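J.: Any chance you can model this:
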Amino acid sequence: MSDKLKVESATMPAGGWGSVKEVTNILLHEHVPLKDSRLLMKQNKPDGFACVSCAWAKPANPHPFEFCESGAKATAWETTSKAIGASFFDRHTVTELESWSDHELENQGRLTEPLRWDAASDKYRPVAWDTAFAEIGAALRACDREQVVFYASGRASLETSYMYQLMARMYGNNNLPDSSNMCHESTSVGLKKTIGVAVGTVGLNDFEHTDCIFFFGQNVGVNSPRMLHQLQEARKRGVQIITFNPLRERGLVSFTNPQSPIEMLTGQETPISTQYHQLKPGGDTAVLMGLCKAVLARDDEARAGGAQRVLDMPFLQEHTHGFEAFEASVRACSWPAIEAESGLTRSAIEGAADVYCKSAAVMAVYGMGLTQHRQGVQNVTMLVNFLLVRGNIGKPGAGVCPVRGHSNVQGQRTVGITEKPELAPLDQLKAQYGFEPPRKTGMNTVEACEAILAGKVPAFIALGGNFVRAVPDTVRMEAAWRRLPLTVQISTKLNRNHVIHGQASYILPCLGRIEIDRQRGTPQSVSIEDSTSCMHGSRGMAEPAAATLLSEPAIVAGLAKATLAPNPNVDWDAWVADYSRVRDAIETTFPSIFRDFNERMWTPGGFRKPLGAAERVWDTPSKRAEFTVPAMLQADADADSPDPAALRLFTVRSDGQFNTTIYSNEDRFRGVSGSRMVLFMSPVDMARLQLADGDLVDLATAVSDDAPRHVRGLRVVAYDVPEGCAAGYYPECNPLIPIWHHALESKVPAAKSIDVLVRRTASS
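T.: So this is what the prediction gives:
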């Protein structure tokens, strides 16, 4: 075992004293003063600021501490007193910084002044804002406008996102890939074609009316811990929670509420999952087919006995289309095939189905464990099939609940960040701003990567994020990235996308959402959309990290003015001076969603955009909810290797990270600390491959047909992983995922299932 890596048994619940300790540690580590640590009391409050971490819902009547451990880490990370400027870059070449870890780079603190890479010294040097804008604008004007990429990470506000998409379209393309392309685009495609809306139908109030919750591929304890409050309250009412996930994640096993003095003093835990089924990664379609098969069998028994039908026949007849074809496919699917692909027994699946059949209002919660597969869209549509058979969409306590990651990733899509021209109000933009918007479909994330690899992208502008670290095929992408003529990063902290850069590279440091954004002396507010489609206002509360920072709207406006021809219908300066004017413009573009935007944005709990499916109004060609027939049970058939020694790898996040942001090398829920270069394996597979705890191994993608792909120097850790499978951390395992290994229809990178070969490292 390496000197740094430590592994111990992890049995603590989510929350509890472990969470309190982590919050304290991050505040101390980031040198957050007491006055700024009090910011946490304003987090996710109607009169405060929206968390910059996950997108979980903000309640109208919040808890006294309406923040979780992950949210506190995000706030401390942004309001840190550590900062870096010109002197830091004087001391370090960019080549040197390439050897630093993700944690070491971001841990340096806030970026404070605009920077331009100097090739002669291999260092970032300060550059004046006006100079940076002028140089970037001149470069963009000289580019092939159909090939420039405008990426958005999901962090920016509704106001900034609206301005950004308008700038891209006025520039001349729809190349607006975003982080949704990497996670929930399978949701957007699957839900849109089955129920007519691209987002979930569940609201916070539904948790008060449900009597059963099914979880698929979502780690609530790490990715959206505030949801544990709703889950705990539901469990105390006797609600059944049935989980299907390859790993037993602590947040779905038990929870101690840090806001309950009794629970904290006594160590009392609330068991979360009443059934926990560790399916194979990629086995979700098979499980859902099995659940539906069991429901049909129970319905057959009820009909034969003259009892009440299990299927909701009035709902099926009035509100759905295609049930007969789906029913036939389920009946034709064999239990042995379901068991083989899911990794679960028939009796286990039937046991879960029995609870479903007895429940009046069921919701299904899921994450990227469903979406990041070759058949990720099919996984989503199968989940819809499962809910539809008993009428569990469009009634209180029931519905589909995809859990989004970045705090405004759903909202930026609402205001036009999309590569799909049919999803943007182009005719309205034309009328409103007097220009001809491009009608050609733009690049999504995978297509942008393909174009970069082919040398076709002249410039890449990034509104936040760490794109080169987040995408698959890391080694090939980094090599291609260095050949980009221009890269521009709008950022708060240093990350790998700054040290792996284009031939001309700029870092434009921005204010964070938690900071007071004063324009002409007047504090501004912004807005975001949460996972449940509710819009919220957000007020900055902390003093800016530096007076040299510009806001995201100001940076977008600066780029737009330097790049685009003047347009009398767009007053960028007026928008920057008063963000309410941007919201007025958003309301004009999207009147049905943002009516009275400036007044309603401070509604406690937010105001919700119209969701027809939640009211059983289906915006589909048939005007009904659509059943779909799955093409296959295998979620990742083309990634399966014929080599019997291959393991099915899936990627996971740790307790010490949020997406590509690594707060620490700690993963207390899995008992791992000191290193992220870890491969979790079943003891059975370890014995079969003659490996022991702590052995050093290399991984190679088993299905690479265009280039070899490796990750070297991982330590084996025995863990409760389904046999034949293994787990490793994201983004460390990204080099193993080929660009072509993405979801059909949605092109989401299929990081949750790829066959790999394990070889003992030669030096171990």
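
J.: CA atoms for contacts and neighbours, from now on please.
T.: OK.

J.: what helix or strand does the spatially closest residue to residue 602 that is not a sequence neighbour sit in?
T.: Excluding the flanking residues, the one nearest residue 602 by Cα to Cα, 6 or more residues apart in numbering is residue 537, at 5.4 Å. Under the criterion of DSSP states H and E, residue 537 resides in strand 534-539.

J.: which residues in the stretch 351-500 of the chain form strands?
T.: With DSSP state E, counting those that start in this stretch as the criterion, the stretch 351-500 of the chain has strands at 362-366, 399-402, 459-463, 486-491.

J.: right, so of those, which gets closest to residue 134?
T.: strand 486-491 (12.9 Å; Cα to Cα).

J.: And the closest one, what does it pack against?
T.: strand 459-463, strand 504-509 (3 or more Cα pairs under 8 Å, 6 or more residues apart in numbering; DSSP states H and E).

J.: okay, the angle between the shortest one and strand 486-491?
T.: Interaxial angle, strand 459-463 versus strand 486-491 (axes from the mean of the first three to the mean of the last three Cα atoms, to 10 degrees): 0 degrees.

J.: Against which helices or strands is strand 459-463 packed?
T.: strand 149-152, strand 486-491.

J.: picking that back up, what does the following helix or strand past the strand holding residue 537 contact?
T.: With elements assigned by DSSP H and E, the helix or strand that comes after strand 534-539 is helix 552-563. Defining contact as Cα atoms under 8 Å, 6 or more residues apart in numbering, one finds that helix 552-563 is touched by 133-134, 136-138, 140-141, 156, 159-160, 163-164, 167, 171, 490, 508, 510-511, 572-573, 576.

J.: and these, which are buried?
T.: 133-134, 136-137, 140, 156, 159-160, 163-164, 167, 171, 490, 508, 510-511, 572, 576 (16 or more other Cα atoms under 10 Å).

J.: To compare with the earlier structure, here is another sequence to fold:
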Amino acid sequence: MSEPKIEAYDGPAGGWGSARSLAEILTREEIPVTGAAMLMKQNKPGGFMCVSCAWSKPAKPLAFEYCENGAKATAWEQTRKRTTPAFFAEHTVTELRGWSDYALEEQGRLTHPMRYDPVSDRYETVSWADAFAEIGRELRALDPKSVVCYASGRASLETSYMYALFARMYGNNNLPDSSNMCHEPTSVGLKASIGQAVGTTRLEDFETADLFLFFGQNVGSNAPRMLHPLQEARRRGAAIVTFNPLRERGLERFTDPQSPVEMLTRSSTRISTQYHQVKAGGDLAAITGLCKALLAADRAAEAAGRARVLDHAFLEEHTHGLDAFGAFCDAQGWPAIARRSGLTRADLEAAAAAYAKARSTIGIYGMGLTQHRKGTETVQMLVNLMLLRGNVGRPGAGICPVRGHSNVQGQRTVGISEKPELVPLDRIAAQYGFAPPRDQGLNTVEACEGIRDGTVRAFIGLGGNFVRAIPDTGPMEAAWRRQRLTVQVSTKLNRSHLVHGEVSYILPCLGRIEVDEQAGGPQAVSMEDSTSCFHGSKGVTKPVSEHVRSEPWIVAELAKAVLPPNPKVDWDAWAGDYAKVRDAIEATYPDLFKDFNARMFDPGGLRKPLKARERKWETETGKANFVVPAGLDADPDMPAAGPDVLDLMTLRSNDQFNTTVYGYHDRFRGVKGTRSILFMNAADMERLHLADGEHVDVATVASDEVVRVVKGLRIVRYDIPVGNCAGYYPELNVLIPLWHHDEQAKTPAAKAIPVRIVKGSQGAAA
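T.: Take a look at the predicted model:
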């Protein structure tokens, strides 16, 4: 980490800044030549799917079908650095707990299975056979309902299917995953509104849309490959209207690194045609304002004898609840809408006019909508807006939630879910000859509650860094150590290995980019992108160590160690030939995976059927439903705003993906050498008598008497709405109360945390 430096960045997304950042990480991870060659196979037919985000993979890929962050993810995984048994012999776990997230992962790839030794306070090498023997004994001795089987969003469809089957044959539906932390309001909200739990758009819709509405999604850092279709859309005259608290560079300007002309001339494309800096949590009010303006414009058009603004034919045939929704919008006054959204009536009417003018519109959103107490209602408000003009179920239009991890949507498709009603349990029972549990499993928040109160005794982590990703870091880490067993299937060392149970194992796995050689020969795996297309992926590099194993093999060995033999499940055959797993997936989900093995490498992917795209609504009413929210506030139970209370939102830097920190350079926000930052509006700084560069402590304002504080954050004056402030995830998770979550989906409300600032600290951030 270099000396902290705060300096405004004036460049576009992409461009030379992206090229320099890529060159830097390839050099740092000691793969400047092999890494560059590897990237040419990323997101390509016959190559490997990106291990970073889940954005769509085109049928005709670009020459360089990867973005800056996707390249960083590849370099980070394929580093030449290794975390060997010698490293663990040199460092106690207590010492390593004091290291930063970056320093831990920067040690490189894990090479051997390890078991924690409480006497030496070190991880020591263990054989795979001994590891599974003890894990099996521990799990068989526990009540299955007390065991959590967590899955990160990177696990392949094959691994996820096997893992979900293992959990249910073991006896629980405790299958939380990273969806619980980000897009669960999408799954809950869309299911009730349009009858399917995923978006309705395909990549080709971007080619014909006239308007893109962005809400709470930072495309420049979280799905940069989307900038290519957005740039093409702007060139053909499409409009992009953005609602986001911060002015994110990827939604302002973009220079295509693959264009020699743009790179040489340093020219760029303006992305957003309107940019509205909505307050954090103000999207619900802002969308209400858009709908209110549209309803008024439609009535005015009718009175004047002009063409109507709303799609009344669609509304009559395909929707339910319009009258109640219209009454709600009419009842909301413009002053209240403006106060909660932070936008003027003129702002919202201008955005509504652009929407009314467009023939086909795509509504794009991220966690800025979902991570609130009323996140599910906010997602449903966006659906309401799209329904008003019939922008669901036709070309060039639809709802587009941008998923994070590369297979976070896919693992839900094949059974990773704590909700038994979303899984074809009758078919699974017949297929494998056992009685699957039918009770609700634990989601992420409930798993944390169980760990805290002692009812959860064991945690198996299939990837990810759960301890670092969850809220209430202080109380949760203390409770975590009381578990009997923790098992982490991982590629790199992270904090979840160091905050462990009484018995603890690290099981190192192959990365997706590595050749996976099994009894049946080199294996391929598959995943689902954000547009509901399934893609095959083949590893291209040599494994990091002869001692690492594939995720499907690890799950199979786990199942064999814990479960009694079942003649209908040949775990060894599945581990030796993943095509057999795909056959099983197709048997369980015949409508979704028809001819799976034959079509998994189809250009553009095997398409999952989307009923709402065909205007077939699998809802209780048989139609798309207008859902009326309770009010304008996405976080109505926050403490009453006082002069010294701000709403904190957590965010990611340009140099990270989820909990993985690639470096300390948030280029777009002009921050280098530190993550101990609090972004603030100049007016709030003046009102609270704070100076740019001053160090402060930040404490959560809550009534539960738990002390939640982060010390030593450096204030950075920034263009952020008055009353809001922002800092980095996951370091500021300590400030999020576990109970502060979406009311329906239980996703942590990380975008609206009431905090108070205390002057004078020079300590380091948590």
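
J.: thinking again about what came up before, can you put the strands of the stretch 351-500 of the first structure in JSON lines and add distance to residue 62 of the first structure?
T.: Listed next are the strands of the stretch 351-500 of the first structure as JSON lines, based on distance: least, Cα to Cα, whole Å:
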{"stretch": "strand 362-366", "distance to residue 62 of the first structure": "22"}
{"stretch": "strand 399-402", "distance to residue 62 of the first structure": "20"}
{"stretch": "strand 459-463", "distance to residue 62 of the first structure": "30"}
{"stretch": "strand 486-491", "distance to residue 62 of the first structure": "30"}
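
J.: among those strands, which is nearest residue 702 of the first structure?
T.: Of those, nearest to residue 702 of the first structure by Cα to Cα is strand 362-366, at 28.1 Å.

J.: related to what we said a few turns ago, the strand holding residue 537 of the first structure vs the second structure, average distance?
T.: Here strand 534-539 of the first structure, set against the second structure after superposition, deviates by a mean of 0.2 Å using mean Cα distance after the TM-score superposition for the first structure.

J.: corresponding residues in the second structure for that strand?
T.: Strand 534-539 of the first structure corresponds to residues 533-538 in the second structure, going by TM-score structural alignment.

J.: The helix ranked longest in the first structure vs the second structure, mean deviation?
T.: When the first structure is parsed with DSSP state H, its longest helix is helix 284-305. Comparison of helix 284-305 of the first structure with the second structure after fitting gives an average deviation of 0.6 Å (mean Cα distance after the TM-score superposition for the first structure).

J.: Quick one: the helices in the stretch 401-550 of the first structure, in order.
T.: Using DSSP state H, counting those that start in this stretch, the helices of the stretch 401-550 of the first structure run over 409-414, 426-433, 445-453, 467-470, 474-481, 496-499.

J.: can you give me the helices in the stretch 151-300 of the second structure?
T.: Under DSSP H, counting those that start in this stretch, the stretch 151-300 of the second structure gives helices at 157-170, 184-194, 219-222, 227-235, 260-265, 283-304.

J.: what residues does the longest one touch?
T.: Residues external to helix 283-304 of the second structure that are found in contact with it (Cα under 8 Å, 6+ apart): 215, 243, 278, 307-310, 326, 329-330, 334, 337-338, 340-341, 343, 345, 348-349, 351-353, 356, 369, 377-378, 381-382, 385, 388, 632-634.

J.: Show the buried residues in the residues you listed.
T.: 215, 243, 278, 308-310, 326, 329-330, 334, 337-338, 340-341, 343, 345, 348-349, 351-352, 356, 369, 377-378, 381-382, 385, 388, 632-634.

J.: Would you tell me which of the strands of the stretch 351-500 of the first structure gets closest to residue 177 of the first structure?
T.: Taking those one by one with Cα to Cα, strand 459-463 is closest: 9.8 Å.

J.: Off-centre distance for the closest one?
T.: Put simply, strand 459-463 of the first structure sits 20 Å off its chain's centre (Cα atoms, centre = their mean, to the nearest Å).

J.: average gap between it and the second structure?
T.: Mean for strand 459-463 of the first structure is 0.3 Å (mean Cα distance after the TM-score superposition for the first structure).

J.: ok, and what's touching that strand?
T.: Taking Cα under 8 Å, 6+ apart as the rule, strand 459-463 of the first structure contacts 140, 143, 147-153, 156, 484-491.

J.: among those residues, which ones are buried?
T.: Taking 16+ other Cα under 10 Å as the criterion, what is buried in those is 140, 147-153, 156, 484-491.

J.: The longest strand belonging to the second structure vs helix 473-480, what angle?
T.: Secondary structure of the second structure read by DSSP state E shows that its longest strand is strand 709-717. Computed by the same axes, to 10 degrees, the angle separating strand 709-717 of the second structure from helix 473-480 equals 150 degrees.

J.: what's downstream of strand 709-717 of the second structure, the next helix or strand?
T.: strand 724-728.

J.: next one: that next one to chain centre, how far?
T.: Centre to centre, stretch against its chain (Cα atoms, centre = their mean), the figure for strand 724-728 of the second structure is 19 Å.

J.: Can you name every helix or strand that the next helix or strand after that strand contacts?
T.: Using DSSP H and E, the next helix or strand after strand 724-728 of the second structure towards the C-terminus is strand 753-759. In terms of contacts (3+ Cα pairs under 8 Å, 6+ apart), strand 753-759 of the second structure is packed against strand 645-651, strand 695-700.

J.: could those be laid out in TSV, adding distance to residue 178 of the second structure?
T.: Below are those laid out as TSV (distance: least, Cα to Cα, whole Å):
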stretch	distance to residue 178 of the second structure
strand 645-651	16
strand 695-700	24
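
J.: Kindly reformat these as a markdown table containing distance to residue 609 of the second structure and mean neighbour count.
T.: Below are these laid out as a markdown table (distance: least, Cα to Cα, whole Å; neighbours: other Cα atoms under 10 Å):
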| stretch | distance to residue 609 of the second structure | mean neighbour count |
| --- | --- | --- |
| strand 645-651 | 33 | 23 |
| strand 695-700 | 44 | 22 |
